[in-house]
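[1] okay, here's the prediction I keep looking at, along with the sequence it came from:
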Amino acid sequence: MFTFKGNNSDTFLKVLKVRQSVLPSSKISMVEVAGRSGAYFVKKEHGVRTIEIEVAIIGASQTDLRNKVRQIADWLDSEQPEALTFSDEPDKIYYAILDRETDLEEIVSLGTGTLKFTCPDPFAYATNETTLSLVAGGTTEIDLAGTARVYPVVTATVNTATNLFRISRGDAFGNDDKLEVSFSFAVGDQLEVDFMKGTVKINGTLQMQTLTLDSDFYYLEPKGKNFVWTSGEFTSQMKFSERFK
């Protein structure tokens, strides 16, 4: 059983089998050098995830079957990826869109077929969003249970007028990253930093020019402790959903 766009599959059809890879597809970049055996590894990137769901529909007649398939087509049609969850993983969400290769006419003819979903973002997300209050002028320890990197959203309210906001992160792997916003902050100003989108907003207005040149939109490492330090002049919160490969 699965849920898509908030609607349960049991309303429309019977799920026979779900097929998806244990890990999303990946692309490995390498550079070959003349006179050297093999190649130099450069990086690995995750590709899209594909999920196939074998389904069956029972109709009283061919006309009834076609009407049900028309309802299913309306349900599954979307302009962008939508929330997809499975009953055996109720705490995780995939964001998927129905692949154009799905043959609904096959379902009309045979009463069975395969729904093919594509997840442009190959990771599953925790259904519950985590919200943390960050220690002003100190360090907050964040321990992630997920298996993929997390890009948080940080919001901050100015308590004392200042010209700089700084948030940095370190971990057990020796990483040390920081992001700084240079701006004439007044008491009550609102700052939002979205590490996934790579944006900085002050009082709701995009202010990318306020980033210092050595700033990084960094991530939180999975399966380990992250240590986050924030400026003391702000009351700051961090929000994120844990991600899973």
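    Looks like it came in fine.
[2] C-alpha from now on. contacts and neighbour counts both.
    OK.
[3] contacts made by the helix or strand hosting residue 113 with the rest, please.
    Assigned by DSSP states H and E, residue 113 belongs to strand 112-119. Residues from elsewhere that reach strand 112-119, judged by C-alpha atoms under 8 Å, 6 or more residues apart in numbering: 48-57, 81, 94-99, 101-104, 106-107.
[4] and for residue 51, the neighbour number?
    A count of neighbours around residue 51, defined by other C-alpha atoms under 10 Å, yields 18.
[5] again with residue 96
    The burial metric for residue 96, expressed as a neighbour count using other C-alpha under 10 Å, is 25.
[6] assign a three-state SS to residue 167, would you?
    Using DSSP: H, G, I helix; E, B strand; the rest coil, the three-state assignment for residue 167 comes out as strand.
[7] got the buried residues for the helix ranked longest in the chain?
    With DSSP state H setting the assignment, residue counts place helix 62-76 as the longest helix in the chain. Of the residues in helix 62-76, those buried by neighbour count under the rule 16 or more other C-alpha atoms under 10 Å are 65, 66, 68, 69, 72, 76.
[8] can you give me the helices for the protein?
    All helices of the chain, identified by DSSP H, fall at 62-76, 104-110.
[9] second structure for comparison follows:
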Amino acid sequence: MPLNGFEFNNRRSDNIYMLRGRSKSPFSPLEREVVKYSGGHRLKKTTRGLIEINQPVGFKVKNDEEQMQIVKWMTDWLITESWCPLKFDDEPGKVYPAVLQNDMNDFEKMATLRQGTLSFTALYAAGKEIELNLLPDRRSYFITGQRETDWTSKTTFEAPTSKYIIEEAGGGRIVLNYNFIAGDVLTIDYHKRKVLLNGENLATAIALSTVWFPLHPGTMTINATENTIMTYVERFH
């Protein structure tokens, strides 16, 4: 039976396996800003911290030359300049946007076995990617996960129109004033506040009445003036 491993940056190695002893907080650390006033206390702000993950790993080699080759491959694989998806075989359905944080300074050599600890810093714990099919009439959608999350959308126009709106019942709305034609492909990225039409920036079409909104866990009522696919990734504490 193969040993459990992990995937990082959409790559994995069956030669490197996980050892027992992973340490990880079960949820993101919280920093509460509490304000005192004459009548008591008020919670002003909550900030969620990063998740620290320490995972012991091991691999076997025939000699020191093979060790050097594997270590070089590992550094090419694991050292990145941006957050990359981290997945563990024993946590199916969970994804951590993470970066490698340490230099594996507890590296040990024992006969043919090599082992050490990889330390990752993760933004949050994520789950499945979900698609919502938005229509012109208002419909309720159940947003899964535990935390508010970003979203992207894609719309292909079937007929000319001079305005596009995507909105939710709580007051959030993105309004675009532009002369769209049939076949135009519109994409919106909530996190980046970016609007593209056929791959080109369309920021000038964003109306002043626009109120950007995230997706919140639970039921949300959302609609779009054109058939639209909205995509989000579940986020957990």
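    In hand now; what should we look at? As the structure is a computational prediction, the values presented were derived from the model and not from experiment.
[10] what is the nearest of the buried residues of helix 62-76 of the first structure to residue 31 of the first structure?
    Nearest to residue 31 of the first structure out of the buried residues of helix 62-76 of the first structure is residue 76 (C-alpha to C-alpha; 41.8 Å).
[11] now which residue in the second structure aligns to the closest one?
    In the superposition onto the second structure, residue 76 of the first structure corresponds to residue 78 when matched by TM-score structural alignment.
[12] what of residue 140 of the first structure?
    Using TM-score structural alignment to pair residues, one finds that residue 140 of the first structure aligns to residue 139 in the second structure.
[13] again with residue 212 of the first structure
    Matched across to the second structure, residue 212 of the first structure falls on residue 207, judged by TM-score structural alignment.
[14] thinking again about what came up before, for residue 157 of the first structure, find the nearest of the helices of the first structure.
    With respect to residue 157 of the first structure, and counting by C-alpha to C-alpha, the nearest of the helices of the first structure is helix 62-76 at 41.2 Å.
[15] contacting residues around the closest one?
    Outside of helix 62-76 of the first structure, the residues that reach it under the criterion C-alpha under 8 Å, 6+ apart are 4, 5, 12, 57, 58, 59, 98, 104, 107, 108, 111.
[16] just the buried ones from these, in ChimeraX syntax?
    Command for ChimeraX, covering only those of those found buried under the criterion 16+ other C-alpha under 10 Å:
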select :4,5,12,57,98,104,107,108,111
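[17] ok, now which ones touch the residue lying farthest from the centre of the second structure?
    Outermost residue of the second structure with respect to the C-alpha centroid, by C-alpha atoms, centre = their mean, is residue 38; its distance is 41.0 Å. Contacts of residue 38 of the second structure were listed using C-alpha under 8 Å, 6+ apart, and none were found.
[18] coming back round to it: list only buried entries from the contacts of strand 112-119 of the first structure.
    Among the contacts of strand 112-119 of the first structure, those classed as buried by 16+ other C-alpha under 10 Å are 49-53, 55-57, 81, 94-99, 104, 107.
[19] among the contacts of strand 112-119 of the first structure, which ones are in strands?
    Taking DSSP state E as the definition of strands, those contribute 49-56, 94-98.
[20] with distance to residue 147 of the first structure as added columns, please give these in CSV.
    CSV is the format used below for these (distance: C-alpha to C-alpha, whole Å):
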residue, distance to residue 147 of the first structure
49, 16
50, 19
51, 19
52, 23
53, 24
54, 28
55, 30
56, 34
94, 15
95, 17
96, 20
97, 23
98, 26
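[21] before we move on, back to that, how close does the match of residue 140 of the first structure get to residue 149 of the second structure?
    Separation of residue 139 of the second structure from residue 149 of the second structure (C-alpha to C-alpha, to the nearest Å) stands at 19 Å.
[22] what's the match for residue 93 of the second structure in the first structure?
    Using TM-score structural alignment to pair residues, one finds that residue 93 of the second structure aligns to residue 91 in the first structure.
[23] from residue 98 of the first structure, how far off is that match?
    Distance of residue 91 of the first structure to residue 98 of the first structure, given as C-alpha to C-alpha: 22 Å.
[24] correct me, but the match of residue 212 of the first structure touches residue 165?
    No: in this structure, residue 207 of the second structure sits apart from residue 165 without contact. The criterion is C-alpha atoms under 8 Å, and the distance is 10.0 Å.
[25] between those two, what contacts are shared?
    Residues touching both residue 207 of the second structure and residue 165 by C-alpha under 8 Å, 6+ apart: 174, 175, 176.
[26] now rank those by neighbours and give me the top one.
    So for these (other C-alpha under 10 Å), the most neighbours sit at residue 176, 22 neighbours.
[27] contacting residues for the counterpart of that residue in the first structure?
    Using TM-score structural alignment as the criterion, the counterpart of residue 176 of the second structure in the first structure is residue 181. Contacts for residue 181 of the first structure were tallied using C-alpha under 8 Å, 6+ apart; they are 164, 165, 166, 210, 211, 212.
[28] possible to save those residues as CSV with distance to residue 130 of the first structure and neighbour count?
    CSV is the format used below for the contacts of residue 181 of the first structure (distance: C-alpha to C-alpha, whole Å; neighbours: other C-alpha atoms under 10 Å):
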residue, distance to residue 130 of the first structure, neighbour count
164, 26, 16
165, 22, 21
166, 21, 17
210, 27, 16
211, 26, 18
212, 28, 13
